[in-house]
Each structure stands twice: as C-alpha cells, then as structure tokens.
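Undergrad: What would the 3D arrangement of this be:
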Amino acid sequence: GLVKVIFCDETGELLGAHLIGAEVTELIQGFATAIGLETTEEELMQIVFPHPTLSEMMHESVLDAYDKVLHL
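TA: Just a heads-up that it's a prediction; the model follows:
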C-alpha cells in the first residue's frame, strides 16, 4: 500500500493524507482525528504505535515525510 501525508510548512499541522491499498479504511479514522485536532508532525512522531500492525503505517508515513523513517 501507499500512505502519503501533507503538512503545513509554517505550523507543522497535518493537512491531509492519501491512502491506497488493502485495509486503508481501517486507517483513515486516525488521520481524520489528527486533522480535526490540528495535530502537528512533532506530536505525531511522539505517538507509540504497536509493531507490527497496519496502524504503524500512520507513524511511518509521518516519519518518512521528514526523512526519519524507522522501518522500510
């Protein structure tokens, strides 16, 4: 699958996310909640996601946006 996230350059706020692949309907709620709460990339990077799970794709996509990816 593919997860792409978009952040505001000035504030770091999560503006949107594109998800393609199996089970993405299970992941979109996390992004919708983060957008609704005006969550920043720094806050999302601090969240501990269980490993290995599909929800970890959210964390990895945020880290990848800032060249800090943990698992490839």
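Undergrad: Could you use CA atoms for every contact and neighbour count after this?
TA: Fine.
Undergrad: mind checking which helix or strand the residue positioned nearest the centre of the chain is in?
TA: With distances taken as Cα atoms, centre = their mean, residue 58 lies nearest the centre of the chain, 3.4 Å away. Assessed by DSSP states H and E, residue 58 sits inside helix 56-65.
Undergrad: And what about the residue of the chain positioned farthest from its centre, helix, strand or coil?
TA: Going by Cα atoms, centre = their mean, the residue of the chain most distant from its centre is residue 10, 18.0 Å out. Here residue 10 is recorded as coil under DSSP: H, G, I helix; E, B strand; the rest coil.
Undergrad: Please generate a structure for the following sequence too, so the two can be compared:
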Amino acid sequence: MVRRWPAARQRVLWKTIFDAETGELLGAHMVGALVTEQIQGFGIARHLEATDESLLSMIFAHPTLSEAMHESILAACDQPLHQ
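TA: Got it, this is the predicted structure:
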C-alpha cells in the first residue's frame, strides 16, 4: 500500500504479511517518512502473536499516522479501504 503523508508530503510504503493458514502476523515492511514513529504497533502485535482477525477488529484513530497501519492490514486481508 502506497500513500502520502499530508504533513510530510512524501510517499510511504506499508506492507503487512500474515500466515495464509493461521492468520498470524508474520511481519511488516515500512519505507518512508515517519515510519519509525509507527513500527512499534507491528512490534507489539507480533510479540502478542496477533492474527489478521484480531487486528481487523481493532479501532484506529482518524486522522492519525496509525491509520496507515490499519489500511495496510485491510489490504493484506483483501479488504482495501482505497482501490
């Protein structure tokens, strides 16, 4: 998922990877401005052995940088918010 941070005016790339059989979060790729401010969300989810279902049920604040995490999870589960 590629999107722009309005504040940074730079493009960023987020990709979330789940195990196809168990739904367990395997990892995430993040490249671009301000991603270091958001990586802890994936680190916590990975440590807690979060699944696609558990992360899909989370509420993400709007408008915030963490919204990109939610959009990346939706895209990984074939439910993209934006086409």
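Undergrad: What's the match for the residue farthest from the centre of the first structure in the second structure?
TA: Using TM-score structural alignment, the partner of residue 10 of the first structure in the second structure is residue 21.
Undergrad: Same check on residue 64 of the first structure?
TA: In the second structure, residue 64 of the first structure lands on residue 75 (TM-score structural alignment).
Undergrad: in the second structure, which spans are helices?
TA: Ranges of helices within the second structure are 39-47, 52-56, 67-76, based on DSSP state H.
Undergrad: now the last one against helix 39-47, angle please.
TA: Okay, so that is helix 67-76 of the second structure. Helix 67-76 of the second structure and helix 39-47 are oriented at 50 degrees to each other (axes from the mean of the first three to the mean of the last three Cα atoms, to 10 degrees).
Undergrad: Helix 67-76 of the second structure vs the first structure, mean deviation?
TA: With mean Cα distance after the TM-score superposition for the first structure, helix 67-76 of the second structure departs from the first structure by a mean of 0.6 Å once superposed.
Undergrad: and that helix, how far out from the chain's middle?
TA: Mean-position distance between helix 67-76 of the second structure and its chain equals 4 Å (Cα atoms, centre = their mean, to the nearest Å).
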